[in-house]
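S.K.: Predicted model follows, preceded by the sequence.
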Amino acid sequence: MDVHLTLVLCSFVYLVRSAVDVSLGSCKIKEEFAVCNLQPSSDKPSNINGTIYFMQKLVPGECKEDFLSIQVYIDNLPLDDGNDKHGLHVHEFGDSRNGCGSMGPHYNPRGSPHGKPWNLPNARHVGDFGNVRQNPKTGKVSVRLVDYLARLTGPESIIGRGIVLHAKEDDLGVNKNDTGSITTGNAGARLACCVIARSSPIYEDKFTLYK
């Protein structure tokens, strides 16, 4: 290759890399982390406990947030109630003074109907995380969820709001003629809950694949 052309190409690559470095260096968005320590509702005593971790990283090489990673670890779910799937949602309030019922309705700042986590923003709540499946032999949940809509920053941040684990499977709002389906997914009683709190960085090895 011509020496002059090589120098020109090298200079171009350097300028591009420098521009990227400057752009990322001036990025005002930071990685964010949160944690939620699950406890049974005070009006439904049980041994349910667990931890839910949240990680909001940046898209590699870009100054914008990636999807929200959610790692769910739950122990001691009941084995004899016939429910292997449980609705898991963000609720409006981080308030458990009167049990999980005081966390209010699903977090729904856009006034949308309840739906599937993969629905468009006008067809799901920001707090619609769908279902988690327990191991039918151990009563444990260990699963990673990825959500494209919920965020740890911005005007619709879920920080300070509640997470509620429900007794039954969320029907994902499929029955449009059923008020329960389009508001709560008919997910039943609130078994356990916690408040989403901002945290220090969480090691990525906390976030495992589906089990």
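M.R.: Now that the structure is in, tell me what you want to look at.
S.K.: rest of the way, CA atoms for contacts and neighbours
M.R.: Noted.
S.K.: What count of nearby residues applies to Arg97?
M.R.: Burial measure for Arg97: 11 neighbouring residues, criterion other CA atoms under 10 Å.
S.K.: now swap in Lys28 and tell me
M.R.: Lys28: 8 surrounding residues under other CA under 10 Å.
S.K.: And the one 3 residues further on, by the same measure?
M.R.: Neighbours of Glu31 under the rule other CA under 10 Å: 14.
S.K.: these two touch, right, it and Lys57?
M.R.: Yes - the pair Glu31 and Lys57 passes the contact test of CA atoms under 8 Å, sitting 4.7 Å apart.
S.K.: who touches both of the two?
M.R.: Glu65 (CA atoms under 8 Å, 6 or more residues apart in numbering).
S.K.: which residues touch Arg97?
M.R.: With CA under 8 Å, 6+ apart, Arg97 has no contacts at all.
S.K.: meant to ask about Val132, not that
M.R.: Contacts of Val132 by CA under 8 Å, 6+ apart are Lys85, His86, Gly87, Leu88, Val141, Val143.
S.K.: Work out for me the element the fourth one sits within.
M.R.: Counting by DSSP states H and E, the element that carries Leu88 is strand 85-91.
S.K.: neighbouring contacts of that strand?
M.R.: Outside strand 85-91, the residues within contact range by CA under 8 Å, 6+ apart are 103-107, 126-134, 158, 161-170, 187.
S.K.: same deal with stretch 30-43?
M.R.: Outside of stretch 30-43, the residues within contact range by CA under 8 Å, 6+ apart are 46-58, 65, 74, 96, 98-100, 152-153, 159, 163, 190-202.
S.K.: next up, a second structure to put side by side with the first:
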Amino acid sequence: MMQSIAITLALCATICAAAQTRNTPIEAIAYVSGPAQADGSQVKGNVTFTQNDCGQNVHVRVQLEGLKEGKHGFHVHEKGDLSNGCASTGAHYNPDKVDHGGPDHEVRHVGDLGNLEVNSSGVIDITYTDKVISLTGNRGIIGRAVVVHELEDDLGLGDHVDSKKTGNAGGRIGCGVIGVNSDVDEWPCRDGGVGGLRSSLSILAVVVALFLSRSV
């Protein structure tokens, strides 16, 4: 009996250890640039995305310069294609096929990241968290593009014909492809995360049931 208990406990320990996800953040980065504007300014900088584990919120850091004072629509677009500049990045990333909205709206495109609010310096350095985008899975944004727009995004609340599609945010003044910036072999979602935890707990339940049946 004692030997059976020891074996069962060892199996439980092994399975629980396998169920734990590694604390290795997933990181991606987009190097953003745009065409020179009439006043000689040019949008440039980078946007960094960090996700501590699969299924968790994504931390976004935006570091840009060359912007005009005011609010600028900021989105993830569906294609990482810069063959024709920002024009070839396609529409907003919208795998759920829903209306455009704001980042805190219940209904929004995955790529709806709201507005960047820029002061008179033309420089912005902000960090915030988004609960919808992901760096893996069916809402993964790696390989797509970030786009900065000329005008304010009305978050789908305006009466313009494009409000529910694009937020009527005007032209595209800067963009960049979102690329991997961490070791892919260390991504926790490859062999851990919620799915791995559920599988491991299922196996654990079977082991415990077997032990209990033998001890009766």
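M.R.: Good, I have the coordinates. Remember, predicted model here, so these are calculated numbers, not experimental data.
S.K.: tm score of chain vs chain?
M.R.: TM-score for the superposed chains, counting by TM-score structural alignment, normalised by the length of structure 1: 0.73, backed by 173 aligned residues with a CA RMSD of 2.7 Å.
S.K.: want to throw the contacts of Val132 of structure 1 into JSON lines with distance to Leu7 of structure 1?
M.R.: Converted to JSON lines, those look like this (distance: CA to CA, whole Å):
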{"residue": "Lys85", "distance to Leu7 of structure 1": "61"}
{"residue": "His86", "distance to Leu7 of structure 1": "61"}
{"residue": "Gly87", "distance to Leu7 of structure 1": "60"}
{"residue": "Leu88", "distance to Leu7 of structure 1": "57"}
{"residue": "Val141", "distance to Leu7 of structure 1": "57"}
{"residue": "Val143", "distance to Leu7 of structure 1": "51"}
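S.K.: Those: which two are farthest apart?
M.R.: Distance extremes for the contacts of Val132 of structure 1: the farthest pair is Gly87 and Val143 at 13.4 Å, using CA to CA.
S.K.: Buried only: go through the contacts of stretch 30-43 of structure 1 for me.
M.R.: Listed as buried from the contacts of stretch 30-43 of structure 1 are 48-50, 52-58, 65, 74, 96, 99-100, 152, 159, 163, 190-198; burial here means 16 or more other CA atoms under 10 Å.
S.K.: from the residues you listed, which ones fall inside strands?
M.R.: Among these, DSSP state E puts 49-50, 52-58, 65, 74, 163, 190-195, 197-198 in strands.
S.K.: Would you map the helices across structure 2?
M.R.: 2-19, 193-215 (DSSP state H).
S.K.: quick one: buried residues of the longest one?
M.R.: Yep, that's helix 193-215 of structure 2 we're talking about. Across helix 193-215 of structure 2, burial judged by 16+ other CA under 10 Å covers Gly193, Val194, Gly196, Leu197, Ser200, Leu201, Ile203, Leu204, Val207, Phe211.
S.K.: The second one contacts Asp53, doesn't it?
M.R.: No - proximity of Val194 of structure 2 to Asp53 does not meet the contact threshold set by CA under 8 Å, at 9.2 Å.
S.K.: Gly173 of structure 1 touches Gly185, doesn't it?
M.R.: Yes - counting by CA under 8 Å, Gly173 of structure 1 does reach Gly185; the two are 5.1 Å apart.
S.K.: hang on, the earlier thing: so which of the contacts of Val132 of structure 1 is the closest to Ala19 of structure 1?
M.R.: Ala19 of structure 1 lies nearest to Val143 out of those, by CA to CA, at 38.8 Å.
S.K.: shouldn't the closest one be in contact with Tyr73?
M.R.: Yes - Val143 of structure 1 is within contact range of Tyr73, at 6.9 Å (criterion: CA under 8 Å).
S.K.: give the contact list for the most centrally placed residue in structure 1.
M.R.: Centroid-nearest residue in structure 1, with CA atoms, centre = their mean: Ile70, separated by 4.5 Å. Residues counted as contacts of Ile70 of structure 1 (CA under 8 Å, 6+ apart) are Ile52, Tyr53, Phe54, Met55, Arg144, Leu145, Val146, Asp147, Phe207.
S.K.: same question, Cys193 of structure 1
M.R.: By CA under 8 Å, 6+ apart, Cys193 of structure 1 lies in contact with Asn37, Leu38, Gln39, Pro40, Ser41, Ser96, Cys100, Gly162, Ile163, Val164, Leu165.
S.K.: Export these as a markdown table, with columns for distance to Asn177 of structure 1.
M.R.: Output for the contacts of Cys193 of structure 1, formatted as a markdown table (distance: CA to CA, whole Å):
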| residue | distance to Asn177 of structure 1 |
| --- | --- |
| Asn37 | 35 |
| Leu38 | 33 |
| Gln39 | 34 |
| Pro40 | 32 |
| Ser41 | 30 |
| Ser96 | 31 |
| Cys100 | 27 |
| Gly162 | 28 |
| Ile163 | 27 |
| Val164 | 25 |
| Leu165 | 25 |
